[in-house]
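[1] after the sequence you'll find the predicted model.
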Amino acid sequence: MEPLITLVAVTGLLLLAGEFGAVRFQRSEAALRGGLAAVFLLTGGAHFVGMRQELVAMVPPALPAPELLVTLTGTAELACALGLLWSRTARVSAAVLSALLVVMFPANVHASGGDVPWWDRLGPRTAVQCVFLAATVSVLVCHGRAAAGSAGTAPSDSPPGSHRS
C-alpha cells in the first residue's frame, strides 16, 4: 500500500508545485514521472534493505536463483527510477518498468496466497499493479508525444529561456 500512497502523494505535491510556479512540473507528465521515480526508488530499495527476504520468498518456486532475480529486478527498478527523471531516458525507463511490472506479476500471485491482510490479496495487488502499469504506459505514450511535438528533439530538462547547445 505504501507505493500507491507514494505515487499519489508525490505526484500530487509536484502538480501543486507546478501550480505555484515550478515550471518543470506544470506538465502533468513531468509530475507523474516524479511520482513514479519516488515509487520505484522505494520499491527498488526494498530489494536490498528492509524487505529483501520477503521479496525473495515472493519469487515463484519454479524460477531459479530467487536471490539473483531480486537483485536484478531491484537494480532495474532503481536505475529506471533515476532514468525517469531525465527526459532523454524517461521513455526507455517507462518501457522497461512497464515490462517489469508484467514480468513480476507472477510474484504477486504467489505472494497473495495464504493468511495475508486484505491489501495483500490478489484482487487489491492486481488493482495496484494496474495503476502502476497505467502510469508507466502513460509516461511512455505522453513522453513520446511530447518528444514528437518538439520537432524531433527531446523535451527540455532546462527551464524556459535557457539554451542548450
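    Perfect, I can see it now.

[2] could you use CA atoms for every contact and neighbour count after this?
    OK.

[3] quick one: classify the residue most central in space within the chain as helix, strand or coil.
    Residue closest to the mean C-alpha point of the chain, counted by Cα atoms, centre = their mean, is L36 at 3.9 Å. Under DSSP: H, G, I helix; E, B strand; the rest coil, L36 falls in the helix class.

[4] for L63, same thing?
    Assignment for L63 (three-state DSSP): coil.

[5] dump the residue contacts of it.
    For L63, no residue meets the contact criterion (Cα atoms under 8 Å, 6 or more residues apart in numbering).

[6] buried ones in the longest helix anywhere in the chain?
    Ordering each helix of the chain by length in residues (DSSP state H) puts helix 122-149 first. Going by neighbour count (16 or more other Cα atoms under 10 Å), the buried part of helix 122-149 is 122, 125-126, 128-129, 132-133, 135-140, 142-143, 146-147.

[7] pasting the second one now:
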Amino acid sequence: MAVFLTLVLGSLAARATLADTWPAAIACGLALMFTLTGIAHFVPGMRRDMIAIVPPPLPAPALLVTVTGVLELMGAVGVVYPPTRADAAGCLFVLMLAMFPANIYAARMPDPPASMTANLGLRSAEEAVYLAAAIVVAVRGGQ
C-alpha cells in the first residue's frame, strides 16, 4: 500500500506545486514510486524477500533483483527529465509487465514473505493503476 500511496500522493503534491500538467505530475509520482521500490531492491530484508519471489524457472534470482532495481532507479530519473520522460515511462511499463509473474508466484506461495502482499486481486488492481500511470506519461508526458 505504501507504493500505491507514494504514486497517488506524489502525483497530487506535484500537481499542486510544480507540475503544470497531469502527465508531468504523474511522472513525478512515478519517479517517487520507482525510487522507493528501486531502493528496496538493495535493502537487506526487502532484497531477501524479493529474491524469494523470483519464480524458480528464472536463473540467478539475486542478479535479477539487482538488475530490476537498477532499471527502476534509472526509470525514476528518466521520467522526471522531459526529453526522456515518455520513453522512460514506456520502458517502465514493459518492466512492470516483465516483473508481474513474481507477484503471481508470491500470491501462490504457501508461506509468502511477510513484506509481500499475498492477495493477488489487490496486487493486480494496484498493478493496473501503475501501468495506467505509465501509459499516461508515455503517451502524454512528452507534450
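    Alright, I've got the coordinates. Treat the numbers as computed from the prediction; the structure is a model and nothing was measured.

[8] TM-score for these two?
    For these two chains in superposition, a TM-score of 0.91 is obtained (TM-score structural alignment, normalised by the length of structure 2); 139 aligned residues with a Cα RMSD of 1.6 Å.

[9] the residue nearest to the centre of structure 1 -> structure 2?
    L36 of structure 1 maps onto L30 in structure 2, with residues paired by TM-score structural alignment.

[10] what count of nearby residues applies to the nearest residue to the residue nearest to the centre of structure 1 once chain neighbours are set aside?
    The shortest distance from L36 of structure 1 to any non-neighbouring residue, by Cα to Cα, 6 or more residues apart in numbering, is to L7 (6.0 Å). Neighbourhood size, L7 of structure 1 [other Cα atoms under 10 Å]: 24.

[11] quick one on the thing from earlier: how about the contacts made by the residue nearest to the centre of structure 1?
    7, 11, 81, 84, 132, 135-136.

[12] okay, now S28 of structure 1: neighbour count?
    S28 of structure 1 has 17 nearby residues by other Cα under 10 Å.

[13] if you count contacts, what does the longest helix of structure 1 end up packed against?
    When contacts are defined as 3 or more Cα pairs under 8 Å, 6 or more residues apart in numbering; DSSP states H and E, helix 122-149 of structure 1 packs onto helix 28-46, helix 87-103, helix 105-111.

[14] try 7 Å this time
    Secondary-structure packing of helix 122-149 of structure 1 (3 or more Cα pairs under 7 Å, 6 or more residues apart in numbering; DSSP states H and E): helix 28-46, helix 87-103.

[15] highest mean neighbour count out of these?
    Highest mean neighbour count of these: helix 28-46, a mean of 23 (counted as mean count of other Cα atoms under 10 Å).

[16] ok and that helix relative to helix 87-103, angle-wise?
    Angle of helix 28-46 of structure 1 versus helix 87-103, following axes from the mean of the first three to the mean of the last three Cα atoms, to 10 degrees, is 60 degrees.

[17] with structure 2 superposed, average distance for helix 28-46 of structure 1?
    In this overlay with structure 2, the average offset of helix 28-46 of structure 1 from its partner residues is 0.5 Å by mean Cα distance after the TM-score superposition for structure 1.
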